[in-house]
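*Asks:* Coordinates only, no sequence provided:
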């Protein structure tokens, strides 16, 4: 598998800086902030602060009271020029939450008749995990239409004994519909902080001009790229090595060596997919999830009901 997709790993403090964009007159600026706490072995969704077309209904408990499942709802089902979506989740001590989406997210083609800056389509997710909390962020795939001007950023703020399992699955263009990604721009940045120290950063910036989509040192013509980050501090070095061995055995058993690889980066277990099929990627990631989740507070995999509707 090609696994050298512009990755930067940083192990020093870094200030977070976000540029201010000029907004289109009809842009939708949506924000959603969720607070979770834990009381008597029950995780509660205690606060929902929202603005614009981004919301949740309530927390579901398909696997008991310990873990709250939350489904992000975005009725427009896509992000257009000038739109910004901001998601924030705060987990108090001991809280366990699983956040997912009912369907694919979409960055549509950017409008051409806007001033500089207006064409940007932005989604920023920020998660804060307190002591002994656990967050699973498992959204459906993100579709990047040709001509989009998209920015997707995920920032995770941890403490040494919190747990994070999260994936991002990105599909460039709609090749099955004869709509390949031939123009536009897509920027992805994933960052993990532990006690305000930046311990991991992964960034890619794809444009028609820089040829990363087709370059052998980039995506090599593949249209689906994904990463699954696992931060489980309770695992010893030996346990992480055993987990890596199990995942590598799985990769061989299902014949996925061409598309999937896994590595240990400073205590983070990172699986990467580079191929052409989002469903194949999700199936592989779920199989990894099935092996990792029991190591996190003894929890077995319980797939969200919304995935089957």
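*Replies:* That came through fine. Just so it is clear, the model here is predicted, and its values are computed rather than measured.

*Asks:* alpha carbons only for contacts and neighbour counts from here, please
*Replies:* Fine.

*Asks:* now the helices for this structure?
*Replies:* 237-253, 278-292 (DSSP state H).

*Asks:* who wins for proximity to residue 140 among those helices?
*Replies:* helix 278-292 (8.4 Å; CA to CA).

*Asks:* for the helices of the chain, which one sits closest to residue 97?
*Replies:* helix 278-292 (15.0 Å).

*Asks:* now the closest one, how far from the chain's geometric center?
*Replies:* 14 Å (CA atoms, centre = their mean, to the nearest Å).

*Asks:* Roughly how far does residue 56 sit from residue 282?
*Replies:* According to CA to CA, to the nearest Å, residue 56 stands 23 Å off from residue 282.

*Asks:* More neighbours: these two, which one.
*Replies:* Applying other CA atoms under 10 Å to residue 56 and residue 282 shows that residue 282 carries more neighbours, namely 19 against 15.

*Asks:* hang on, the earlier thing: reformat the helices of the chain as TSV; add distance to residue 220.
*Replies:* As requested, these are exported to TSV (distance: least, CA to CA, whole Å):
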stretch	distance to residue 220
helix 237-253	21
helix 278-292	17
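
*Asks:* got another, please set it beside the one above:
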């Protein structure tokens, strides 16, 4: 009896890999002096945890898969109702692994009602050698809502001597206040290590 993987390799056809399709959504409402989760949805390896429900409410996103690979798709949505206060983060750095073709895709959508306050502070995204990432961030916020947002990228594991890795990045940000576009940014790096070594970009 012929082993199936051996037969597939003999035909020169790469075996299909199972890819993650994960989605996490949460809405928050003010209840007296507290902010609490109102509605939650989670599937495909993304989970919510709430170490402290007060004001602000702490929301922690967990990726049970331990990282993101090429072809994976992750979507995260947070919606804060009027007066809600939330501090959102992740349990660990998000790791973007090597891609054999299709990029990893991460989409984040944040919605803030009047007088809502959000600290969006995920831990850094660590990009490995050969990774390909497309990341999209969209924010819709009321004019009197407040937002502190930090998204950091680390190219390679410096402790392992990976100071100049070859990876691809596409990143798009759109922030609207009262429906008016107030910030737009597009980032494209085709060979991240070589680009970041240039004096006008990262100077190594």
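*Replies:* Perfect, I can see it now. Everything quoted here is computed from the prediction, not taken from an experiment.

*Asks:* Nearest approach to residue 134 of the first structure belongs to which of the helices of the first structure?
*Replies:* Set against residue 134 of the first structure and scored by CA to CA, these come closest in helix 278-292, at 12.9 Å.

*Asks:* Where in the second structure does the closest one fall?
*Replies:* Across the second structure, nothing matches helix 278-292 of the first structure (TM-score structural alignment).

*Asks:* quick one on the thing from earlier: how about the helices of the first structure, which one is nearest residue 203 of the first structure?
*Replies:* Among the helices of the first structure, helix 278-292 sits nearest to residue 203 of the first structure (CA to CA), with 19.6 Å.

*Asks:* got a list of contacts for the closest one?
*Replies:* Residues outside helix 278-292 of the first structure that contact it (CA atoms under 8 Å, 6 or more residues apart in numbering): 141, 169-171, 224, 226, 228, 243, 247, 273, 275, 300-301.

*Asks:* Name the residues of that helix that come out as buried.
*Replies:* By 16 or more other CA atoms under 10 Å, the buried positions in helix 278-292 of the first structure come out as 278, 281, 282, 284, 285, 288, 289, 290, 292.

*Asks:* Next: stretch 149-161 of the second structure.
*Replies:* 155, 156.

*Asks:* Among the contacts of helix 278-292 of the first structure, which one has the most neighbours?
*Replies:* residue 273 (28 neighbours).

*Asks:* Contacts only, for the residue nearest to that residue when sequence neighbours are not counted.
*Replies:* Take residue 273 of the first structure and drop its neighbours on the chain: the residue closest to it by CA to CA, 6 or more residues apart in numbering is residue 260, 4.5 Å away. Shown in contact with residue 260 of the first structure (CA under 8 Å, 6+ apart): 1, 251, 271, 272, 273, 274.

*Asks:* Can you find the partner of residue 224 of the first structure in the second structure?
*Replies:* Aligned partner of residue 224 of the first structure by TM-score structural alignment: none.

*Asks:* what about the counterpart of residue 53 of the first structure in the second structure, how many neighbours?
*Replies:* Aligning on TM-score structural alignment places residue 53 of the first structure opposite residue 45 in the second structure. The tally of other residues near residue 45 of the second structure (other CA under 10 Å) stands at 16.

*Asks:* Correct me if wrong: residue 45 of the second structure contacts residue 19.
*Replies:* No. Contact criterion CA atoms under 8 Å: residue 45 of the second structure and residue 19 do not qualify, at 11.4 Å.

*Asks:* Show me where the stretch 201-309 of the first structure has its strands.
*Replies:* 224-231, 260-265, 268-275 (DSSP state E, counting those that start in this stretch).

*Asks:* quick one: which of those strands is nearest residue 111 of the first structure?
*Replies:* With CA to CA as the measure, strand 224-231 is the member of those nearest residue 111 of the first structure (24.1 Å).

*Asks:* With adjacent residues omitted, what lies nearest to the match of residue 53 of the first structure?
*Replies:* residue 64 (5.1 Å).

*Asks:* cool, and residue 103 of the first structure?
*Replies:* residue 140 (5.8 Å).

*Asks:* Against residue 137 of the second structure, how distant is residue 74 of the second structure?
*Replies:* Residue 74 of the second structure is 12 Å from residue 137 of the second structure, by CA to CA.

*Asks:* before we move on, back to that, for PyMOL, write the selection for the buried entries among the contacts of residue 260 of the first structure.
*Replies:* A single PyMOL command suffices to select whichever of the contacts of residue 260 of the first structure are buried according to 16+ other CA under 10 Å:
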select buried, resi 251+271+272+273+274
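
*Asks:* I'd like the contacts of residue 260 of the first structure as CSV, with distance to residue 149 of the first structure appended.
*Replies:* Converted to CSV, those look like this (distance: CA to CA, whole Å):
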residue, distance to residue 149 of the first structure
1, 27
251, 34
271, 27
272, 24
273, 23
274, 22
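
*Asks:* Nearest to residue 95 of the first structure among the contacts of residue 260 of the first structure?
*Replies:* Of the contacts of residue 260 of the first structure, the one sitting nearest to residue 95 of the first structure (CA to CA) turns out to be residue 271, at 25.2 Å.

*Asks:* residues contacting that closest one?
*Replies:* Here residue 271 of the first structure is in contact with 227, 228, 229, 260, 261, 262, 263 (CA under 8 Å, 6+ apart).

*Asks:* Burial check on the nearest residue to it once chain neighbours are set aside, number of neighbours?
*Replies:* Ranked by CA to CA, 6+ apart and with sequence neighbours excluded, the top spatial neighbour of residue 271 of the first structure is residue 262, at 4.2 Å. Residue neighbour count, defined by other CA under 10 Å, stands at 19 for residue 262 of the first structure.

*Asks:* From residue 200 of the first structure, how far off is residue 262 of the first structure?
*Replies:* Distance from residue 262 of the first structure to residue 200 of the first structure, by CA to CA: 15 Å.

*Asks:* Trace the residue nearest to residue 103 of the first structure over to the second structure, please.
*Replies:* So, by TM-score structural alignment, residue 140 of the first structure is matched to residue 123.

*Asks:* Quick check: its match touching residue 93?
*Replies:* Yes. Between residue 123 of the second structure and residue 93 there is a contact at 5.0 Å, judged by CA under 8 Å.

*Asks:* What is the equivalent residue in the second structure for residue 95 of the first structure?
*Replies:* Using TM-score structural alignment, residue 95 of the first structure pairs with residue 84 in the second structure.

*Asks:* got a list of what that match touches?
*Replies:* 28, 29, 30, 35, 55, 56, 115, 116, 117.

*Asks:* can you rerun that using 10 Å?
*Replies:* 27-31, 33-37, 55-57, 112-118, 145 (CA atoms under 10 Å, 6 or more residues apart in numbering).
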